[in-house]
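1. Okay, structure incoming, though there's no sequence with it:
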């Protein structure tokens, strides 16, 4: 995610980090070159067919509405994912308070919160499609850690083992009924947030709708120079470049927002978010917090 102060007006023209110009520069160059070729043919070879500029204007408005709708749908996914991870942070802090209330032994508290630590790690890695190669094994015993990592859904397995640990504590008399009920409900909230994130990750926007918008954008940018050649002359390549930047740039932004867990500049900073949740657990145990993850070159990962 891009984290930077609001730039001054003149700085907007020179900011590259956080823009999508790198993603669409090839398309901009192509359609600018296409407009230049058409302009050369129109002036030096033979006049080109005249496309109504009014019709292209109506076409452009309709395309803008489609792109805006798709962008809003993608942003809703991004914002819902951020809310779910915000809930995970809140539940991590609440879990730290609750274990200090209901569990008297420090090692017992550390063991149970260790399952939450494993949940945070596994859930983040799964959402980003990364391998579970270096989990914080010091939080759980080796046998429990291996069971989690070998499960079909390691994050869900971590919550399941946390629930089983509550049952063992209750059976041994180290946790009363109300404490077990409260902490079990807390695990349920973690599971609810996990399911919401997995739903977002596994259910992209309908492909047929995205395909229609992309095809229409290409068609519009190909037809636009025919309408501009006779109307604005040699300004047509500049206008074609601006239109390509706006329409394809909006598509590029939408594509990144559609996948809020991907490791791209405009996605959610999952590493920073999980570090905040982990520090809430460490502070509940009276242990020093790890350094917060800072943005590098205005990008927070």
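-> Ah, there it is. As the structure is a prediction and not an experimental result, all values here were calculated from the model.
2. going forward, measure contacts between C-alpha atoms and count neighbours the same way
-> Will do.
3. Who are the packing partners of the helix or strand hosting residue 244?
-> Applying DSSP states H and E as the criterion places residue 244 in helix 236-258. Here helix 236-258 touches helix 21-44, helix 53-102, helix 207-232, going by 3 or more Cα pairs under 8 Å, 6 or more residues apart in numbering; DSSP states H and E.
4. can you rerun that using 6 Å?
-> Packing contacts for helix 236-258, counted by 3 or more Cα pairs under 6 Å, 6 or more residues apart in numbering; DSSP states H and E, involve helix 21-44, helix 53-102.
5. What is the burial count for the closest residue to residue 262 other than its chain neighbours?
-> Ranked by Cα to Cα, 6 or more residues apart in numbering and with sequence neighbours excluded, the top spatial neighbour of residue 262 is residue 128, at 5.6 Å. Neighbours of residue 128 under the rule other Cα atoms under 10 Å: 15.
6. swap in the one 4 residues further on?
-> Using other Cα under 10 Å, residue 132 has 14 neighbouring residues.
7. what does residue 209 give?
-> A total of 11 residues lie near residue 209 under the criterion other Cα under 10 Å.
8. again, but for the one 10 residues further on
-> Residue neighbour count, defined by other Cα under 10 Å, stands at 11 for residue 219.
9. Make sure residue 2 is actually in contact with residue 297.
-> No - Residue 2 is beyond contact range of residue 297, at 8.9 Å (criterion: Cα atoms under 6 Å).
10. out of these two, which sits in the busier spot?
-> residue 2 (20 against 11).
11. Apart from its chain neighbours, what residue comes closest to the more buried one?
-> Leaving aside its chain neighbours, residue 2 sits nearest to residue 299 (4.7 Å; criterion: Cα to Cα, 6+ apart).
12. how close does the one you found get to residue 276?
-> Taking Cα to Cα, to the nearest Å as the measure, residue 299 falls 17 Å from residue 276.
13. Between these two, tell me which one has more neighbours.
-> residue 276 (21 against 17).
14. could you say which helix or strand contains the more buried one?
-> Assigned by DSSP H and E, residue 276 falls in helix 270-284.
15. Contacts for that helix, please.
-> Defining contact as Cα atoms under 6 Å, 6 or more residues apart in numbering, one finds that helix 270-284 is touched by 89, 92, 93, 96, 289, 293, 301.
16. ok, structure two:
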């Protein structure tokens, strides 16, 4: 997630420079042929170009709206995880109680359950960062921009991160599973059932805690739905085809229009076709970089930062003072 007020223009130009390069080549070739070699037959009427541009603008606007909705839904899911995690910590502390057992004796139980929740957050974000075939991690602009920030889930080891939160038995059990986040919630449920059998949780609080586990399953399922189901490829493809077709036709449609301005007016075809084409290709690239909010891009949901916020809040509920630092932006990118 970009944590600044806006992307700087030089950053955006650097990010889209490949589009600018091929748009310039597309504009220079027909303009040179038209102006220097009198290939006036290259010029085409502006009306069909405008019609293609209208279709491209419509489909680009549709795509950007839908990809933003995917990103915003992902942010709402993690916002709900934050709220329910705080509720989880509060309920674990206040509902797992028993007469004649001191707060100090209950503390290890509270810590075990809350720390296992930290492990669930860790496992979930690692699963959501796993690359998929339709994501943009193989794109050149993605790889180059990755030099400006780091993705914690790609640069750390899951086992090392989860080890402080779990017993060795639980850790080895979870690592053998495919969907580790699911199995951690299953362990939480089994633990609550044992505590209920030991009369450490009354009936109504037990039902409430199990209901909160159900909410965590729901949040996880919603995030997995976004991760595993891409923005429909037919819409993504037609958006790319329309914009590239429009960018290709654009200089041919501008030749006669600018030639009417005088002997050298035709040369204005180059900057203006590049400018208009850049607007459309940038719209396409922005939509593309927004459609997968868990892929590790600069516009992603900052899951590591949000997980750390939850961890700090719940550790304070446990009266801990040795707290981990909050995750801070790197070059204005927060992950």
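-> It's in. These figures come from a predicted structure and were not determined experimentally.
17. circling back: make TSV out of the helices and strands packed on helix 236-258 of structure 1 and add distance to residue 224 of structure 1 and mean neighbour count.
-> Listed next are these as TSV, based on distance: least, Cα to Cα, whole Å; neighbours: other Cα atoms under 10 Å:
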stretch	distance to residue 224 of structure 1	mean neighbour count
helix 21-44	9	17
helix 53-102	7	17
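18. Nearest to residue 236 of structure 1 among those helices would be which one?
-> Each of those has some distance to residue 236 of structure 1 by Cα to Cα; the shortest is helix 21-44, at 6.5 Å.
19. which one is the aligned residue in structure 1 for residue 222 of structure 2 nearest to, not counting chain neighbours?
-> In structure 1, the residue matched to residue 222 of structure 2 (TM-score structural alignment) is residue 196. Residue nearest to residue 196 of structure 1 in three dimensions, not counting chain neighbours: residue 84, with 7.1 Å by Cα to Cα, 6+ apart.
20. circling back: residues contacting the equivalent of the residue nearest to residue 2 of structure 1 over in structure 2?
-> Alignment note (TM-score structural alignment): residue 299 of structure 1 maps to residue 333 of structure 2. The contact partners of residue 333 of structure 2, by Cα under 6 Å, 6+ apart, come to 1, 2, 3.
21. Now do the helices in the stretch 101-250 of structure 2.
-> Applying DSSP state H, counting those that start in this stretch to the stretch 101-250 of structure 2 gives helices spanning 103-128, 140-145, 152-155, 158-162, 168-175, 180-197, 203-228, 233-259.
22. As CSV, these with distance to residue 72 of structure 2 would be great.
-> Shown next, in CSV, are these (distance: least, Cα to Cα, whole Å):
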stretch, distance to residue 72 of structure 2
helix 103-128, 16
helix 140-145, 21
helix 152-155, 21
helix 158-162, 27
helix 168-175, 31
helix 180-197, 23
helix 203-228, 11
helix 233-259, 19
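23. can you tell which of those helices is closest to residue 71 of structure 2?
-> For these, the distance to residue 71 of structure 2 is smallest for helix 203-228, at 8.9 Å, taking Cα to Cα.
24. mean distance, that closest one to its aligned residues in structure 1?
-> For helix 203-228 of structure 2, the mean distance to aligned residues of structure 1 following superposition is 0.7 Å (mean Cα distance after the TM-score superposition for structure 1).
25. quick one on the thing from earlier: now tabulate the helices and strands packed on helix 236-258 of structure 1 in JSON lines and tack on distance to residue 145 of structure 1.
-> Formatted as JSON lines, these follow (distance: least, Cα to Cα, whole Å):
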{"stretch": "helix 21-44", "distance to residue 145 of structure 1": "41"}
{"stretch": "helix 53-102", "distance to residue 145 of structure 1": "20"}
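26. quick revisit: what distance do you get for the residue nearest to residue 2 of structure 1 to residue 126 of structure 1?
-> 22 Å.
27. So what does residue 181 of structure 1 match up with in structure 2?
-> For residue 181 of structure 1, the residue aligned by TM-score structural alignment is residue 207.
28. Next, count neighbours for its match.
-> Neighbours of residue 207 of structure 2 (other Cα under 10 Å): 13.
29. now residue 171 of structure 1
-> 11.
30. Which position in structure 2 pairs with it?
-> Checking TM-score structural alignment: residue 171 of structure 1 goes with residue 197.
31. What of residue 205 of structure 1?
-> Aligned partner of residue 205 of structure 1 by TM-score structural alignment: residue 231.
32. do residue 37 of structure 1 as well
-> For residue 37 of structure 1, the residue aligned by TM-score structural alignment is residue 29.
33. Please apply the same query to residue 79 of structure 1.
-> So, by TM-score structural alignment, residue 79 of structure 1 is matched to residue 72.
34. what separates its match from residue 44 of structure 2, distance-wise?
-> With Cα to Cα as the criterion, residue 72 of structure 2 and residue 44 of structure 2 are 42 Å apart.
35. same check, this time on residue 153 of structure 2
-> In terms of Cα to Cα, residue 153 of structure 2 sits 51 Å off from residue 44 of structure 2.
36. the more surrounded of those two?
-> Using other Cα under 10 Å as the criterion, residue 153 of structure 2 and residue 44 rank with residue 153 on top: 21 against 18.
37. quick check, nearest of the contacts of helix 270-284 of structure 1 to residue 71 of structure 1?
-> Taking Cα to Cα as the measure, residue 71 of structure 1 sits nearest to residue 301 out of the contacts of helix 270-284 of structure 1, at 22.3 Å.
38. how far away is that closest one from residue 121 of structure 1?
-> Counting by Cα to Cα - residue 301 of structure 1 and residue 121 of structure 1 are separated by 15 Å.
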